[in-house]
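# sequence unknown, structure follows:
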């Protein structure tokens, strides 16, 4: 797919009569938009103020109130709970953790990162158990994760990745190659290898985040929506940390920045995390006759081993929702308004979908959307609470935030309460990195990286098996990205 998408390339894509592009996401269109909560009524005082009502902020508030019910906690949100990546993601609740394992090991040792990876695995079950305890029906099915390779280079890379992961916290039972006749079946066209991990579940993102918001509010947390945060001020002398909004100022002993892909909109934070865009499409319900050919009875989440990878799930009502990077970055860290994505992204995702499942080619696409995720300059997530300034944060999940945000929420709880625990000793706590380059370098760099990865995938797909190897272009892209 070239840099620009033509009308001829879009024409073959069957579109539903109910097709929509944007409207936040298919997940909210399916669930229905929540009734808006009241905005901040004016300046206020709390023990803890959380900025951002996505997974990270809500999990932090949840665990703080569960642990210490007398804490006065507020969550301030510009739109509504789940408006950002928490309500737009692919619904992968997985133990995947972004970032360089070696970077974390440099500061804390290899065993510390292995502890972090094992914590991620238990986090999958933690989210599932809390959802059950709080009565949150989020279409959760713990079917595990499958990663497929569709050419020889991907197959070799997948095997290398498994060997690598098994040196960094995964045991053979945690991730391994599947035999060709493994049941239940999942028929991906041209698949030459498939790996499996049990540490993953399919979820409905909007149901999870709106259910969590209800649970948090039920514990006595004040959630203020429709309240735009302009600046977060640290403790200065005897003046407590402050959240400056268009509705008033919130003073608190601790302020948590949980803004992920929207961090660049805050004053002084423009280059801290790059808002990387990921796009998705969802089909109409797939006919039962097609499902008989595909399988997918286990409802595993599904990804591939391409450099410009895709991720997919079979929804509770038998659609396929598939996502990928699409057009990954807007100049100047620009933000979308309601989740609309570009025609190029729709075309690329439909091509990936029908390449994996040719029998779905006649099933109309019903919805397309996008969302921004936070990417630090070294691609490593972090969680932190600065005792001197009273400001904390968590994020930079690089697309693996559904589970990681829960681990961050529990860690923020312990940091705010001043506890020394296994969570606060994990190596991502306190990790900091320099900001991104100024424009236009940021925009040019992301476009070059995106193009190199896609060109590498095309070359690998055309290389004979006896000459297969990972394209050098992918290595160049990875070095430019600083991953």
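Structure received. Note that the coordinates shown come from a computational prediction; the quantities given were computed from them, not determined experimentally.
# hey, let's count contacts and neighbours off CA atoms from now on
Fine.
# and the helix or strand harbouring residue 16, how far from the chain's centre?
Here residue 16, judged by DSSP states H and E, is contained in strand 15-21. Centroid displacement of strand 15-21 relative to its chain, using C-alpha atoms, centre = their mean, to the nearest Å, is 25 Å.
# I'd like to check which residues are in contact with the spatially closest residue to residue 298 that is not a sequence neighbour.
Once flanking residues are discounted, residue 298 sits nearest to residue 143: 5.4 Å by C-alpha to C-alpha, 6 or more residues apart in numbering. Contacts for residue 143 (C-alpha atoms under 8 Å, 6 or more residues apart in numbering) come out as 198, 200, 201, 202, 298, 299, 300, 301.
# so residue 50 touches residue 75, yeah?
Yes: with contact defined as C-alpha atoms under 8 Å, residue 50 reaches residue 75; the gap is 4.6 Å.
# between those two, which contacts overlap?
With C-alpha under 8 Å, 6+ apart as the test, residue 50 and residue 75 both reach 57, 61.
# so which elements touch the strand holding residue 16?
Applying 3 or more C-alpha pairs under 8 Å, 6 or more residues apart in numbering; DSSP states H and E, one finds that strand 15-21 makes contact with strand 365-375.
# repeat that for 10 Å
strand 274-283, strand 365-375 (3 or more C-alpha pairs under 10 Å, 6 or more residues apart in numbering; DSSP states H and E).
# could those strands go into a markdown table alongside distance to residue 27?
Below are these laid out as a markdown table (distance: least, C-alpha to C-alpha, whole Å):
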| stretch | distance to residue 27 |
| --- | --- |
| strand 274-283 | 10 |
| strand 365-375 | 10 |
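# show me how far the helix or strand harbouring residue 351 is from its chain's centre.
Using DSSP H and E, the element containing residue 351 is helix 343-356. Computed by C-alpha atoms, centre = their mean, the chain-centroid distance of helix 343-356 equals 20 Å.
# name the helices or strands packed onto it?
helix 7-10, strand 274-283, strand 310-314, strand 320-324, strand 365-375.
# and of those, who's closest to residue 462?
Nearest to residue 462 among these is strand 310-314 (18.9 Å), distances taken as C-alpha to C-alpha.
# and the helices in the protein?
7-10, 26-31, 55-67, 101-108, 110-133, 152-165, 205-218, 288-294, 343-356, 401-416, 441-462, 472-481 (DSSP state H).
# Throw those helices into CSV and include mean neighbour count and distance to residue 394, thanks.
CSV is the format used below for these (neighbours: other C-alpha atoms under 10 Å; distance: least, C-alpha to C-alpha, whole Å):
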stretch, mean neighbour count, distance to residue 394
helix 7-10, 12, 39
helix 26-31, 18, 24
helix 55-67, 25, 7
helix 101-108, 16, 16
helix 110-133, 18, 15
helix 152-165, 18, 24
helix 205-218, 22, 17
helix 288-294, 14, 39
helix 343-356, 21, 29
helix 401-416, 26, 6
helix 441-462, 18, 23
helix 472-481, 16, 21
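# now do the helix holding residue 351 against strand 274-283: the angle between them, please.
For helix 343-356 against strand 274-283, the angle by axes from the mean of the first three to the mean of the last three C-alpha atoms, to 10 degrees is 50 degrees.
# residues contacting the spatially closest residue to residue 459 that is not a sequence neighbour?
With sequence-adjacent residues excluded and distances taken as C-alpha to C-alpha, 6+ apart, residue 459 is closest to residue 471, at 7.1 Å. By C-alpha atoms under 10 Å, 6 or more residues apart in numbering, residue 471 lies in contact with 153, 307, 452, 453, 455, 456, 457, 458, 459, 460, 463.
# want to compare, so here's the second one:
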């Protein structure tokens, strides 16, 4: 990885080992896994999974557990856990991407409530599997705090809580903290209010990815790395579904696409899901005097109500890792494979961090990185399997994928095995949405959305009491 000069959180230069790009801090902490072999040529399987991230690995894991004689292969361009699975913010959260109303229109209000409860269950399912498989991923179920730091955010936070109540959230699922409870949990400068939910746990993402890869291999799944899938073809009268790679063609009864933010690299998929960029920084380990001022003893996950929102965790070794949108999108659905983060993005994240936690202003930023997540045109996640063509997919998690991938894996298991279950009846199953606009409209639209969101945040930070009109315009363009 690159070693460059870093800066303290207050902006002054520092000497040290600040690194930008190459891999996430999570892999820097544990080391990159040894590379597995590439596909040795054309082969045939029962199920071929394109993409070695959480979605692909959970799908393989649950299929093998349910039917051990299935022949399953995972095809990965880099290494298992290379993408968002090894770069995310470590939120094992019950948050689910997309509009509840849109899901409810598909199969009714109760189906959407069932989907939310399935997400609650999925948080505990991941924790249970990690324990059963001996995966030490720094898991701590401390819940989630959503914080308002200006009057407009405060209004939105209360409105969001009322909205959740209408969708069946009880006090046990999300509640407004008293000022004393808020200060006792995490002391955040200028906080107006906070809502707490217990349905969230901290994880170290790369540890979970590496552990899952090891678990699926132990079950007998073939994991091929350094293998680029160029095209996915449906079943025809002449033959089975197939994944065409640079190492040979894999045929299978089912081919599952689990490529999330990297989907645009497959032939014919460039406009399917937009690869949205998200960036993170992590501090050096903070001293006890800083933690005395900050609190954060229960390792809650932390987010705010800004439009260009942030997400943060206290790491197991006493750092603060915080993320948000940097350059949101690259022209032509390109992705930055090196994971380097622009200096202005690092500076913006540093400003957010010091604004929330002035006590940490003297700490060093030791690492910065970025990754991509998949965004469908209607911002709603989906899982699908077509028995006629033999093709399936899951993704479009819009940044809420750590838990959703587990639910997707179990749902794809039931779909592949032709089981009618509570999971296959959930309203995200079988969703189809229109593609994103062609370039340059796609690039112009995304740039406009995030320019407006940032302008809205600046206006609201000037103590506006209502949501900025800029944000309302951005939402209209986004089509959320």
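Cool, got the structure. Everything numeric here is computed off the predicted structure, so don't read it as measured data.
# residue 69 of structure 1: which of the contacts of residue 471 of structure 1 is nearest?
residue 307 (45.8 Å).
# hang on, the closest one packs against residue 459?
No: applying C-alpha atoms under 10 Å as the test, residue 307 of structure 1 and residue 459 come out as separate, 11.4 Å apart.
# which neighbours do those two share?
With C-alpha under 10 Å, 6+ apart as the test, residue 307 of structure 1 and residue 459 both reach 453, 470, 471.
# and the gap between the first one and residue 443 of structure 1?
Read it as residue 453 of structure 1. Per C-alpha to C-alpha, to the nearest Å, residue 453 of structure 1 is found 16 Å from residue 443 of structure 1.
# and for the last one?
As for residue 471 of structure 1, its distance to residue 443 of structure 1 is 23 Å (criterion: C-alpha to C-alpha).
# before we move on, the earlier item: check the contacts of residue 143 of structure 1 for burial and list the buried ones.
Among those, those scoring as buried are 198, 200, 201, 202, 298, 299, 300, 301 (criterion: 16 or more other C-alpha atoms under 10 Å).
# so what's the second one up against?
By that I understand residue 200 of structure 1. 92-96, 121, 123-125, 141-146, 300-301, 403 are the contacts of residue 200 of structure 1 under C-alpha under 10 Å, 6+ apart.
# now the fourth one
Applying C-alpha under 10 Å, 6+ apart, we find residue 202 of structure 1 in contact with 90-94, 138-145, 299-302, 312-316.
# ok, 6 Å please
Residue 202 of structure 1 makes contact with 91, 92, 140, 141, 301, according to C-alpha atoms under 6 Å, 6 or more residues apart in numbering.
# lining up these with structure 2, which overlap?
Shared with structure 2 under both residues aligned by TM-score structural alignment, their matches' C-alpha atoms under 6 Å, the contacts from the contacts of residue 202 of structure 1 are 91, 92, 140, 141.
# and the second one, how close does it get to residue 8 of structure 1?
For residue 92 of structure 1, the distance to residue 8 of structure 1 (C-alpha to C-alpha) stands at 33 Å.
# go on, residue 368 of structure 1?
Counting by C-alpha to C-alpha, the gap from residue 368 of structure 1 to residue 8 of structure 1 is 19 Å.
# again with residue 389 of structure 1
56 Å.
# from residue 128 of structure 2, how far out is the closest residue to residue 91 of structure 2 other than its chain neighbours?
Excluding the flanking residues, the one nearest residue 91 of structure 2 by C-alpha to C-alpha, 6+ apart is residue 202, at 5.5 Å. Computed with C-alpha to C-alpha, the distance linking residue 202 of structure 2 and residue 128 of structure 2 is 14 Å.
# coming back round to it: nearest to residue 269 of structure 1, of the helices of structure 1?
helix 441-462 (14.8 Å).
# now that closest one on structure 2. Mean distance?
When structure 2 is overlaid, helix 441-462 of structure 1 sits 0.7 Å from its aligned residues on average, using mean C-alpha distance after the TM-score superposition for structure 1.
# what number of residues lie near residue 109 of structure 1?
By the criterion of other C-alpha atoms under 10 Å, residue 109 of structure 1 has 14 neighbours.
# correction: the previous question concerned residue 50 of structure 2.
As a burial measure, residue 50 of structure 2 scores 25 neighbours (other C-alpha under 10 Å).
# I'd say it and residue 254 touch.
No: taking contacts as C-alpha atoms under 6 Å, residue 50 of structure 2 lies outside contact range of residue 254: 10.8 Å.
# need the helices and strands packed on helix 343-356 of structure 1 in CSV with distance to residue 34 of structure 1, can you?
Converted to CSV, these look like this (distance: least, C-alpha to C-alpha, whole Å):
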stretch, distance to residue 34 of structure 1
helix 7-10, 33
strand 274-283, 21
strand 310-314, 24
strand 320-324, 22
strand 365-375, 18
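# which one of these lies nearest to residue 63 of structure 1?
strand 365-375 (22.9 Å).
# now do that closest one: which elements does it pack against?
strand 15-21, strand 274-283 (3 or more C-alpha pairs under 6 Å, 6 or more residues apart in numbering; DSSP states H and E).
# can we see that at 10 Å?
Checking 3+ C-alpha pairs under 10 Å, 6+ apart, strand 365-375 of structure 1 ends up next to strand 15-21, helix 26-31, strand 274-283, strand 320-324, helix 343-356, strand 391-395.
# rebuild the ones you listed as TSV, extending it with distance to residue 64 of structure 1.
Formatted as TSV, these follow (distance: least, C-alpha to C-alpha, whole Å):
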stretch	distance to residue 64 of structure 1
strand 15-21	37
helix 26-31	27
strand 274-283	28
strand 320-324	33
helix 343-356	39
strand 391-395	14
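# out of those, which is closest to residue 108 of structure 1?
Nearest to residue 108 of structure 1, of those and by C-alpha to C-alpha, is strand 391-395 at 18.8 Å.
# that closest one vs structure 2, average distance?
Looks like 0.2 Å for strand 391-395 of structure 1 (mean C-alpha distance after the TM-score superposition for structure 1).
# that strand to strand 365-375, inter-axis angle?
Using the same axes, to 10 degrees, strand 391-395 of structure 1 lies at 130 degrees relative to strand 365-375.
# report all helices and strands that strand 391-395 of structure 1 contacts.
Applying 3+ C-alpha pairs under 10 Å, 6+ apart, we find strand 391-395 of structure 1 packed against strand 44-51, helix 55-67, strand 248-257, strand 365-375, strand 382-385, helix 401-416.
# which bit of structure 2 covers that strand?
Alignment of strand 391-395 of structure 1 against structure 2: residues 391-395, by TM-score structural alignment.
# centre of the chain to that stretch, how far?
The mean C-alpha position of stretch 391-395 of structure 2 is separated from the chain mean by 17 Å, C-alpha atoms, centre = their mean.
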